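What follows is a predicted protein model with its sequence.
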Amino acid sequence: MGDRRRRKNLPVLIVGLGRFGVALGEELMAEGREVLAVERNRSLVQKYADRFTYVVEADATDPEALAQVGAADFDIAVVGVGTSIESSVLIAVNLVDLEIDQVWGKAINRAHGKILERIGCEHVVYPEHDAGVRVAHLVSGHLMDFIKFDDDFAIVKMPPPRCMQGMTIEQAHPRDRHGVNVVGVKSPGRDFVYAQPDTLVSSGDTIIVSGDVSNLERFAGED
């Protein structure tokens, strides 16, 4: 427990202050984490100098530059550079060579991601691809939010379909009839609650549902 709490509060090194790096850093700061941002573009360094704990102008493709900013003292580092695959890979190699425990890499495509994985990045993310997948499932208008995991499993936020409005979870039988699980329900003006068999679902509610993507899509479109 103590180690998990410690890791949750560890400072984070972010290389690259593009949209991804800035959004990541701001969210970490909001959580109370310390953030060291490394960026070689001077105008970006000046722009975000007061936004994070430390902002340093340095070229992270140079291992000496990373050593000088104390990158080796971090347990978590994120390569936010994505437009230049060459720069991204060089930075990732430098961070891995510093034996940082967790190196995260942003990839612009699968080939880029495979390279990052092979050189030692513990985690590779595909923000553009993931955003596209998410929007594709939202444009239908049936879903309010969409998070996909492996093997076509997803969790979605949505208004309840007509087939279960005015019914309890037990009466609607979403698992048996639609192959999905309603895990949470939010009524207007109230917090989300874990769904129980006797939880009543009304037309104005918002529900959290998990299951296979195709089942979720069909369930969301039920009348």
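That came in fine, so what should we check first?

Please count neighbours and contacts with C-alpha atoms only from this point.
Will do.

Start from the N-terminal end of the protein and give the helices.
2-8, 19-30, 42-47, 63-68, 85-97, 110-118, 127-138, 169-172, 174-178, 213-220 (DSSP state H).

quick one: furthest residue from the center of this protein?
Ranking residues of the chain by C-alpha distance from their mean position (C-alpha atoms, centre = their mean) puts Gln171 at the top, at 34.7 Å.

quick one: it from Val103, how far?
Remark: distance between Gln171 and Val103 (C-alpha to C-alpha, to the nearest Å) = 48 Å.

and the comparison structure, right after this:
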Amino acid sequence: MPDTRNDPVVVIGLGRFGSSLAAELVRRGTEVLAIDSRPKVVQSMSGRLTHVVAADSTDLEALRQLGVPDFYRAVVAIGTDLESSILTTSLLVELEIEDIWAKAISRDHGRILERVGAHHVILPEHDMGERVAHLLNGRMLDYMEVDANYALVKTRPPRDYTGVPLGETNLRRKYGVTVVCVKGEHEEFTYAGSDTVLGYGDVIIIAGKIEDVERFAELP
């Protein structure tokens, strides 16, 4: 598989998500072609992005004229205009773009985008809402869902599992979680091993099924 990390990217739709994404890619040294149908938005972004144009992304010929078929990666960041989002994604598929990312505003929208050919569907509002809900309702310091039923959680170790080497705690058997990293006060994160001894003030990163990490993070 070719290394495409530095290949140019087409970003279509310059709302809050699309404009932030495009600007961050440029900051990281990636060439970006940004497209939006609103001339005022394009004008406002011209100082932040080198290649930004006003065009109708639901017009196949317009995409061809802009050279979109020459790109390996594209992001459809169109927000609430579902028709434009879906049609734009289908046109990118028709142009044989090999790596298409598409923003969805709901799971139903996401399923449609997948059906028309998007390789990756992003649900930024849903994902952020889910993350904040986990943080508000428990002892978690951070939460990241990495698959449909698997998550990484930053938390503090329960009292009953401090002062004992991890290899003697049987955490994986009892709770289905693995302590991946540990960070002591004024220290950096290091990988946790079977001989690692946790302190109550430490910060740990655990991995496991969502229900398991939730249950473990609630232990006092």
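Sure, I can see it. Being a predicted model, the structure only gives us computed values, none of them experimental.

follow-up on the earlier one: buried deepest among the helices of the first structure, which one?
Of all the helices of the first structure, helix 85-97 has the most neighbours on average by mean count of other C-alpha atoms under 10 Å, namely a mean of 21.

Where in the second structure does that helix align, residue-wise?
Aligned by TM-score structural alignment, helix 85-97 of the first structure falls on residues 82-94 of the second structure.

how far does stretch 29-42 of the first structure stretch from start to finish?
22 Å.

which residues are contacting that stretch?
With contact meaning C-alpha atoms under 8 Å, 6 or more residues apart in numbering, stretch 29-42 of the first structure is reached by 9-17, 25, 28, 45, 52-60.

Buried ones from these, can you make that a ChimeraX selection?
Here is the ChimeraX selection string for the buried members of these, based on 16 or more other C-alpha atoms under 10 Å:
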select :11,12,13,14,15,16,17,25,28,45,52,55,56,57,58,59,60
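
Strands - which of the contacts of stretch 29-42 of the first structure land there?
Val12, Leu13, Ile14, Val15, Tyr54, Val55, Val56, Glu57 (DSSP state E).

nearest to Arg190 of the first structure, of the residues you listed?
Of all these, Val12 has the smallest distance to Arg190 of the first structure: 35.0 Å, by C-alpha to C-alpha.

Report the contact partners of the counterpart of His120 of the second structure in the first structure.
Alignment note (TM-score structural alignment): His120 of the second structure maps to His123 of the first structure. Contacts for His123 of the first structure (C-alpha under 8 Å, 6+ apart) come out as Gln102, Val103, Trp104, Gly105, Glu117.

The fourth one contacts Val79, correct?
Yes. Under the criterion of C-alpha atoms under 8 Å, Gly105 of the first structure lies in contact with Val79, with a separation of 4.8 Å.

Name the residues contacting each of the two.
Residues within reach of Gly105 of the first structure and of Val79 at once, by C-alpha under 8 Å, 6+ apart, are Ser88, Ala92.
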